[in-house]
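Novice: from the sequence below, what's the structure:
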Amino acid sequence: MRFMPRAQLLTLEELALVGQAFVELGVTKIRLTGGEPLVRKNILQLIQTLGNLAGLKELVLTTNGSQLPKMAQSLQAAGIKRINISLDSLKPDRFQELSRVDKLEVVLRGIEAAIQAGFQRIKINTVILKNRNHDEVIDLTQFAIQQGIDISFIEAMPIGIIGDHNRAETFYSNDQIRQDLKQAFTLIPTTETTGGPARYYQIIDTHTRVGFISPHSHNFCETCNRVRVTTEGRLLLCLGQENAVDLRRIIRAHPGEIEPLKQAIVKAIDMKPKGHDFNLERSTQILRHMNVTGG
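Specialist: Below you'll find the predicted structure:
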């Protein structure tokens, strides 16, 4: 893996300025995601700064869990309210194959550390692939129930070029997952929302909710109000489109000035597309991978 040259990345101060600009424009929720945001040096400094923004109601984090054994308590103290942890398998060999790192035991310890830290809500994010890990749908859900946390199943998005499987052949819809879960659990639809695309069901007689994020089988573009700012300062108006605005150029042309940045954001939001154009039968249109998208 090659890391991006430091000069291409927004500094922590520049990232904080972006966060401030969005909050001053009315945004009430910020999520730090990746890649893996917790490997960024001095990330707690950024989290504390964002957590202190007047008007921000919720600061949340998505992580692969590898840094949580040593950072969970500090993250909670710094202002993180909710945390999502990626977990696609409970089998060590399969976990390594899917994630390309041999860290299942570390991630499981990270989940335990997050529980002990006392976040308002903890959720597992799981991507299910047919003939890869679809036989673990019930086991992963049972694990969430045992831990007293939530789980969301996310349909794989056709982002980035891959060579180890055919997306159309490995696609496993959330409708199929729901049918699998009904064999073992009773799911009750809820009206709960975290402001994102997930549709939640309560598992009866448990504290666990199951969420389904379905960009293919149940497109949610009409309700999407999310944008993403990458670590390079690219404002992505849709994960399923390549159109973006270079906020880094604006920030560095007007050091420390927030008004030009706010004006650029407002202008960009007017260009937010109506939706993505995902098609499993076509060649990949989005060449960037999620692990370099960040945000």
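
Novice: going forward, measure contacts and count neighbours with C-alpha atoms only.
Specialist: OK.

Novice: quick one, what contacts the closest residue to residue 101 other than its chain neighbours?
Specialist: Distance criterion C-alpha to C-alpha, 6 or more residues apart in numbering; nearest residue to residue 101, sequence neighbours excluded, is residue 95 at 7.7 Å. Applying C-alpha atoms under 8 Å, 6 or more residues apart in numbering to residue 95 gives the contacts 88, 89, 101, 102, 103, 104.

Novice: end-to-end on stretch 123-131?
Specialist: With C-alpha to C-alpha, to the nearest Å applied, stretch 123-131 spans 24 Å between its terminal residues.

Novice: next one: stretch 277-295
Specialist: End-to-end for stretch 277-295, by C-alpha to C-alpha: 21 Å.

Novice: stretch 189-198 too?
Specialist: Between the opening and closing residues of stretch 189-198 lies a distance of 12 Å (C-alpha to C-alpha).

Novice: contacts for that stretch next, please.
Specialist: Counting by C-alpha under 8 Å, 6+ apart, 152, 199, 200, 201, 202, 211, 212, 213, 214, 220, 223, 224 sit against stretch 189-198.

Novice: again with stretch 22-41
Specialist: 19, 43, 53-64, 67, 262, 265, 290-295.

Novice: just the buried residues of those.
Specialist: 19, 53, 56, 58-64, 67, 262, 265, 292-295 (16 or more other C-alpha atoms under 10 Å).

Novice: run this one through as well so I can compare:
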Amino acid sequence: MANQFEDSFHRKFYYLRLSVTDVCNFKCTYCLPDGYKPAEKQKPSFLSLEEIKRVTAAFAECGTTKVRITGGEPSLRRDFTDIIHTVASQPGINKVAMTTNGYRMAKHAQEWRDAGLTNINVSVDSLDPKMFYQITGENMFHQVMSGIDAAFDAGFEQVKINTVLLKDLNSQELPKFLNWIKSRPIQLRFIELMQTGEMDELFNRHHVSGVSIRNYLIANGWVLKVRHKNDGPAQVFCHPDYQGEIGLIMPYEKNFCQSCNRLRVSAKGKLHLCLFGEHGVDLRDLLESDGQRSALIDRIQNGLQEKAVSHFLDAGETGMTPHLASIGG
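Specialist: Below is the predicted model of the structure:
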């Protein structure tokens, strides 16, 4: 095995977030309020199955054990099941996750599970169908709920639900969400709204700090769980009276980046060292053949030496990211 990917701050990287498309069919207020618009006039060329195989193999060789397939909406790819199988077939990869808006889950959850998907995250920003429509721009609440049921039926032991907290929209729904997970093995992850280049006004209007929810949880008997080395950034809490769990993702908290263990590759083949930050390191020219793997690994490792100690969001710097769909959230 090649050397473990490591940056100049001795952070090791076990977790790859691999975007396979930046296209999405939802119009979430905090991400793509006007819907998806291609960055170029010509048809975008997203990573092919062979390129996905090569980049995943390089990361696996350097200690990555978990790959999350993201978008946009990754299941919009016609070859999505093949992508899962390709990633899951790489030696060393023992966790293959996806993040989805859930609109195709009811039909395909079993097929994805059979292809090697081990973990599933679904974005559900409200348990009220009207508010769900207001936030996502799509009237698909019941379809998404059916998809979650289908995921459990397919054998997923836990489903993670991502909810972006929005003041004056869904921030009053905490009791409803807690009731929902009392008897279901759902990890409900509240994500603080993050400021990106195009979202200043929305951020100022709707940002809610996750600290207030953490204080509420601790006061009501929830206990922080131990974090594993390929886990995501959530602080996860459990409670003896609840089958479900609560995860808090609070990027504005001091030292949020201290335990960073993940890297991102965009749907066009760029390595992004941070969700917020830089132009990215182009890898695509080294994904043309299997014989380029050493050069690919070297380029990723060299790029890692440029990874900053933090994203500096707390200082109001939002970096180059125009919206979260552009490099897979």
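
Novice: TM-score, when you put one on top of the other?
Specialist: After superposition, the two chains reach a TM-score (TM-score structural alignment, normalised by the length of the first structure) of 0.90; 291 aligned residues with a C-alpha RMSD of 2.2 Å.

Novice: ok so, going back, tell me which of the contacts of stretch 189-198 of the first structure fall in strands.
Specialist: When DSSP state E is applied, the contacts of stretch 189-198 of the first structure are split such that 152, 199, 200, 201, 202, 211, 212, 213 fall in strands.

Novice: out of those, who's nearest residue 80 of the first structure?
Specialist: For these, the closest approach to residue 80 of the first structure (C-alpha to C-alpha) belongs to residue 152, at 19.2 Å.

Novice: in contact with that closest one, which residues?
Specialist: 123, 124, 125, 126, 198, 210, 211, 212, 213.

Novice: what's the matching range in the second structure for stretch 266-274 of the first structure?
Specialist: Aligned using TM-score structural alignment, stretch 266-274 of the first structure spans residues 301-309 in the second structure.

Novice: and the matching stretch, how far out from the chain's middle?
Specialist: A distance of 21 Å separates the centroid of the chain from that of stretch 301-309 of the second structure, by C-alpha atoms, centre = their mean, to the nearest Å.

Novice: residue 54 of the first structure -> the second structure?
Specialist: Checking TM-score structural alignment: residue 54 of the first structure goes with residue 91.

Novice: quick one: which helix or strand includes the closest residue to that match other than its chain neighbours?
Specialist: Closest residue to residue 91 of the second structure in three dimensions, ignoring its sequence neighbours and counting by C-alpha to C-alpha, 6+ apart: residue 60, at 7.0 Å. Here residue 60 of the second structure sits within helix 49-61, counting by DSSP states H and E.

Novice: would CSV of the contacts of stretch 189-198 of the first structure with distance to residue 170 of the first structure be doable?
Specialist: As requested, those are exported to CSV (distance: C-alpha to C-alpha, whole Å):
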residue, distance to residue 170 of the first structure
152, 18
199, 22
200, 24
201, 25
202, 27
211, 20
212, 18
213, 17
214, 15
220, 22
223, 27
224, 26
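
Novice: state the pair within the residues you listed that is farthest apart.
Specialist: 202 and 224 (22.8 Å).

Novice: so how many other residues sit close to residue 201 of the second structure?
Specialist: For residue 201 of the second structure, the number of neighbouring residues by other C-alpha atoms under 10 Å comes to 9.

Novice: which residues touch it?
Specialist: If a contact means C-alpha under 8 Å, 6+ apart, then residue 201 of the second structure has no contacts.

Novice: that one - that's part of a strand, no?
Specialist: No: under DSSP: H, G, I helix; E, B strand; the rest coil, residue 201 of the second structure sits outside any strand and is assigned helix.

Novice: measure it to residue 195 of the second structure for me?
Specialist: Distance check for residue 201 of the second structure against residue 195 of the second structure: by C-alpha to C-alpha, it reads 9 Å.

Novice: ok so, going back, from the buried ones among the contacts of stretch 22-41 of the first structure, which land in helices?
Specialist: 19, 262, 265 (DSSP state H).

Novice: about what we covered before: quick one: map the residue nearest to residue 91 of the second structure onto the first structure.
Specialist: Aligned partner of residue 60 of the second structure by TM-score structural alignment: residue 23.

Novice: how close does its match sit to residue 54 of the first structure?
Specialist: The gap separating residue 23 of the first structure from residue 54 of the first structure is 8 Å, by C-alpha to C-alpha.

Novice: tell me where the stretch 101-250 of the second structure has strands.
Specialist: 119-123, 159-164, 186-191, 223-224, 235-238, 245-249 (DSSP state E, counting those that start in this stretch).

Novice: any chance of the ones you listed in a markdown table, plus distance to residue 18 of the second structure?
Specialist: A markdown table is the format used below for these (distance: least, C-alpha to C-alpha, whole Å):
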| stretch | distance to residue 18 of the second structure |
| --- | --- |
| strand 119-123 | 14 |
| strand 159-164 | 18 |
| strand 186-191 | 20 |
| strand 223-224 | 28 |
| strand 235-238 | 22 |
| strand 245-249 | 19 |
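
Novice: who touches residue 57 of the second structure in this structure?
Specialist: Per C-alpha under 8 Å, 6+ apart, neighbours of residue 57 of the second structure: 90, 91.

Novice: the counterpart of residue 233 of the second structure in the first structure: neighbour count?
Specialist: Using TM-score structural alignment, the equivalent of residue 233 of the second structure in the first structure is residue 197. Neighbourhood size, residue 197 of the first structure [other C-alpha under 10 Å]: 19.

Novice: distance of residue 197 of the first structure relative to residue 219 of the first structure?
Specialist: For residue 197 of the first structure relative to residue 219 of the first structure (C-alpha to C-alpha), the value is 9 Å.

Novice: what does residue 55 of the first structure give?
Specialist: Counting by C-alpha to C-alpha - residue 55 of the first structure and residue 219 of the first structure are separated by 30 Å.

Novice: what does residue 228 of the first structure give?
Specialist: According to C-alpha to C-alpha, residue 228 of the first structure stands 19 Å off from residue 219 of the first structure.

Novice: more neighbours, those two?
Specialist: Just comparing residue 228 of the first structure and residue 219: by other C-alpha under 10 Å the higher neighbour count belongs to residue 228, 20 against 15.

Novice: now which residue in the second structure aligns to the more buried one?
Specialist: Residue 228 of the first structure maps onto residue 264 in the second structure, by TM-score structural alignment.

Novice: confirm for me that that match is in contact with residue 327.
Specialist: Yes: the criterion here is C-alpha atoms under 8 Å, and residue 264 of the second structure meets it with residue 327 at 7.5 Å.
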